[in-house]
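>>> Just the structure for this:
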Amino acid sequence: MIQSIVAPRQMIIGGGSLSRLGDLLKQFGLSRPLVVTDPWMVSSGTVEKCLEPLRAAGMSPGVFHETVPDPTDTVVAQGVAVLQAGDFDVLVGFGGGSPMDTAKAMAILAAAPSGTPMSTFKVPYAADQGALPVICVPTTAGTGSEATRFTVITDVARDEKMLIAGLGALPLAALVDHELTKTVPARTKADTGIDSLTHALEAYVSKRANSVSDMYAERAMRLIGPHLRRVYKDPEDAAAREAMMLGATLAGLAFSNASVALVHGMSRPIGAHFHVPHGLSNAMLLPAVTRFGLNHALPRYAEAARCIGCAAPGDADQVAGAKLLEELTALNTELEVPTPAAYGIGADKWNGLLPVMAEQALASGSPGNNPRIPDAEEIMVLYGEAYR
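From the prediction side, this is the model:
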């Protein structure tokens, strides 16, 4: 079987590795970076951690900091205008998934003729061209965007989260420094941690899984399983933060080379319509969606439970699968994941949007990778289960 495997050309991983950012750019002959980040990174001064090693290398980085949670096509267009008004040769995505995804989308959109809408590039389009290389520096342990060929951008006019996939979204390099996660709030650690667990689990049970993505997914689950609760409870636990950061990157490599599935397909419309953070909407859905597909890929789910550590090596598949469902429910309880109702989403608005959300979930293509492929009615039922 022929497998096409993609990954950044270089990844520098480890505490304190951010200091090597300037050298990394020079290694690729790059010297005129535009740093893409968010307003908090600038107002808190955190962006200086990224700018200092660039200046120390003799560079004069520009900064675009207008990114927003759940990045939008309008913000991407603003970023492209800044990019094209300057003399830049590389984009540096610095922050969580939103700045990294924005930088990727900027590179793709800037390669297209002026006036091309971002929606042109949503799947099944192959977004393989980027105007500039992208280097990613994650500050949260969750999205894995630093290692993937995907970006997710919201179409503001249609309230639709668009999955964009292709080599144009694949970073040239990534710098993964777990020390950057020390001050991340506990809520964000929980949401991004469950996001990375979802990436690994969905890649593992996906119909597009392969031997290489399995290797990444299994190792990611073995890192995330024992450390997610620890990093949530104790921000000083450096070993747990390091394990989660590496686990998130490996999970990104896993789903970039396999795929995500039904959880992500259903999660994106929740984010688009109700502005729920991506990792949190994944967490809201994960137990119900796992229960839905469990018996259609029981050996895979059972092995995932063993990797996570909630099932023993000798547990029969049915026992291990049941323990996985128990673990996912317990995680949501311990990490204080609200239901959509508890989050404040009204039942009338939720129910009124179910047909649209189901349609958008199916259109993303991700549900087709699930072990059990749902129709629109089944997706609406799952949304109802998650809501309650």
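
>>> switch to C-alpha atoms for all contacts and neighbour counts from now on
Will do.

>>> Now do A254: how many residues are near it, please.
34 (other Cα atoms under 10 Å).

>>> for the one 4 residues further on, same thing?
Using other Cα under 10 Å, A258 has 27 other residues around it.

>>> is it true that it touches M215?
No: counting by Cα atoms under 8 Å, A258 stays clear of M215, with 11.2 Å between them.

>>> P374: neighbour count?
Residues near P374, counting by other Cα under 10 Å, number 18.

>>> so what's the nearest residue to K122 once chain neighbours are set aside up against?
Sequence neighbours aside, I164 is the residue nearest to K122 in space, at 4.5 Å (criterion: Cα to Cα, 6 or more residues apart in numbering). Counting by Cα atoms under 8 Å, 6 or more residues apart in numbering, I164 touches 121-123, 125-127, 150-153.

>>> next one: A127
Residues near A127 by Cα under 8 Å, 6+ apart: 108, 121, 164-169.

>>> Could you give the separation of the helix or strand hosting M266 from the chain centroid?
Per DSSP states H and E: M266 is located in helix 262-274. Distance, stretch centre to chain centre, for helix 262-274: 13 Å (Cα atoms, centre = their mean, to the nearest Å).

>>> Could you identify the helix or strand that succeeds it?
Of the helices and strands lying after helix 262-274 in sequence (DSSP H and E), the nearest is helix 278-293.

>>> Sequence B follows; please return its structure for comparison with A:
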Amino acid sequence: MKTNFDFMMPSVNFFGPGVIEKIGERATMLNMHKVMLVTDSFLRNLENGPVKQTEASLKAAGVDYVIFDGVEPNPKIRNVKAGVAQYQAEHCDGLITVGGGSAHDCGKGIGIVLTNGADVTKLAGIETLTEPLPPLMAVNTTAGTASEITRHAVLTNEETHLKFVVVSWRNVPLVSFNDPLLMLDVPQKLTAATGMDALCHCVESYVSENRNPITDAQAEQGIKLIGQYLRRAVANGHDLEARTNMAYASLLAGMAFNNADLGYVHAMAHQLGGQYDAPHGVCCAVLMPTVERWNMIASPERFANIAVMLGETIDGLSKMAAAEKGIAALERISEDVGIPANIKSIGADPKDFDLMATNALKDGNAFSNPRKGTHKDIVALFEAAYKG
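As a prediction, this is how the structure comes out:
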């Protein structure tokens, strides 16, 4: 655990039902005169959805805007290029991302290219950015990725099928909005996938080599909330109490991993998502029990604590037996919300595991994993997750 550390998050975070109404006011305070909304075509056309509500708030504040709706799941370099071209053609002076992780990551990518260079792939890594992004605000619509508050921009090179991450404090949005009313109509599968991504953020942060007392507190509370409310949010998307608490948990998880970093689950999930264009949260959820069971010997007391946070009783058990109950609890919540049992079900092919393992060990998330593995170890973890 680190005792000397910095702590990053947006300077202003609005949370709670109805906070989306404050977007126009904040855009004005940031001297935004013509902003580009970065979103996808589904959200753009959703009647009274988050994009329409964002537009209404901007109109009320007298802020001009254009809409870029070319965001794809696992946003691609082509999406970033298209967004940059529209931003420049329309002479915009700020960005507002509206959606889940894909919209936020794409918006960050657009901002990166606008101020730091046209080839975003050359900026992959940690603190490679030398210039600030254009003013950026993020309106979040899912409880999971927390990209609306983090320094990570995860993009996919569509030619190589590889995901890469640009990690920089300059990527952190200036203002974030988490309004659970925007999340009421999120489909069950997306609710489950993003919720499990948030749980993975908490777990990986909690066992990360770079954890600190602040991130521990955030991860612990996040795990407890997700254990209580994710199943309810999946079962009934209009359960406002469940949606609100999942939004809170996602925010806590984002603050935790933005500062404590992650581990092999995310490093490997990026390879699955890039190679097969699979949903990120599902990739993380399927890999998490396998990877964390392998990690267990590095920090069994932490996994025992996770068991307790998820409602398990560990009285009288050995440290390792208690830790195993933590892993079993992760498996159970994943199964309950409908996550597939193995990576084979999302299209994984063993012939790709060698290359995927090589790239996973290069991923920026790999370096804070609590147990250090070899290429052979990572291949074996992919194989184990393939069998389920």
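
>>> How alike are these chains, TM-score-wise?
For these two chains in superposition, a TM-score of 0.95 is obtained (TM-score structural alignment, normalised by the length of the first structure); 382 aligned residues with a Cα RMSD of 1.6 Å.

>>> mean offset of stretch 216-233 of the second structure relative to the first structure (after superposition)
Superposing on the first structure places stretch 216-233 of the second structure at an average distance of 1.2 Å from its equivalents, by mean Cα distance after the TM-score superposition for the first structure.

>>> Provide the aligned range in the first structure for that stretch.
Residues 214-231 of the first structure are the counterpart of stretch 216-233 of the second structure, counting by TM-score structural alignment.

>>> List the contacts of the matching stretch.
The contact list for stretch 214-231 of the first structure, computed with Cα under 8 Å, 6+ apart, reads 189-190, 193-194, 196-197, 200-201, 203-204, 237, 240-241, 243-244, 246-248, 250-251, 253-255, 304, 307-309, 331, 335.

>>> Selection in ChimeraX covering whichever of those residues are buried, please.
For the buried members of those, the matching ChimeraX selection, counting by 16 or more other Cα atoms under 10 Å, is:
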select :189,190,193,194,196,197,200,201,203,204,240,241,243,244,246,247,248,250,251,253,254,255,304,307,308,309,331,335
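
>>> picking that back up, neighbour-wise, which of the contacts of A127 of the first structure leads?
In terms of neighbours by other Cα under 10 Å, these top out with A169 at 30 neighbours.

>>> Disregarding residues adjacent in the polypeptide, which is nearest to the counterpart of that residue in the second structure?
Following TM-score structural alignment, the counterpart assigned to A169 of the first structure within the second structure is N171. Once flanking residues are discounted, N171 of the second structure sits nearest to R151: 4.8 Å by Cα to Cα, 6+ apart.

>>> Could you point out the longest helix of the second structure?
helix 213-235 (DSSP state H).

>>> For whichever residue in the first structure pairs up with N295 of the second structure, which residues are in contact?
By TM-score structural alignment, N295 of the second structure lines up with G293 in the first structure. When contacts are counted by Cα under 8 Å, 6+ apart, G293 of the first structure touches 370-372.

>>> go again using 10 Å as the cut-off
Counting by Cα atoms under 10 Å, 6 or more residues apart in numbering, G293 of the first structure makes contact with 205, 262, 301, 370-374.

>>> and which of these is nearest to P269 of the first structure?
P269 of the first structure has its nearest neighbour among the contacts of G293 of the first structure in L262, at 11.9 Å by Cα to Cα.

>>> Now check the second structure for the residue matching that closest one.
Mapped onto the second structure by TM-score structural alignment, L262 of the first structure lines up with Y264.

>>> mind listing the strands in the stretch 1-150 of the second structure by residue range?
Under the criterion DSSP state E, counting those that start in this stretch, the stretch 1-150 of the second structure carries strands at the ranges 12-15, 34-38, 64-68, 94-99, 125-126, 136-140.

>>> so what corresponds to N116 of the second structure in the first structure?
Using TM-score structural alignment, N116 of the second structure pairs with A112 in the first structure.

>>> Just confirm P171 of the first structure is within a helix.
No: using DSSP: H, G, I helix; E, B strand; the rest coil, the secondary structure at P171 of the first structure is coil, not a helix.

>>> residues near it, how many?
Neighbour count of P171 of the first structure, defined by other Cα under 10 Å: 28.

>>> thought it was touching D128?
No: look at P171 of the first structure against D128 with Cα atoms under 10 Å: they stay out of range, at 11.7 Å.

>>> tell me, what's touching those two both at once?
Joint contacts of P171 of the first structure and D128 (Cα under 10 Å, 6+ apart) are R149.

>>> Please name every helix or strand in contact with the helix holding M266 of the first structure.
If you count contacts as 3 or more Cα pairs under 10 Å, 6 or more residues apart in numbering; DSSP states H and E, helix 262-274 of the first structure packs onto strand 150-155, strand 160-165, helix 186-205, helix 278-293, helix 340-343, helix 347-363, helix 376-387.

>>> one step back: ok, now which ones touch the residue nearest to N171 of the second structure?
Neighbouring residues of R151 of the second structure by Cα under 10 Å, 6+ apart: 8-10, 105, 108, 126-127, 165-173, 254, 257-259.

>>> Trace it over to the first structure, please.
Correspondence of R151 of the second structure to the first structure, assessed by TM-score structural alignment: R149.

>>> shouldn't the match of N116 of the second structure be in contact with D128?
No: A112 of the first structure is not in contact with D128 according to Cα under 10 Å; the separation is 11.3 Å.
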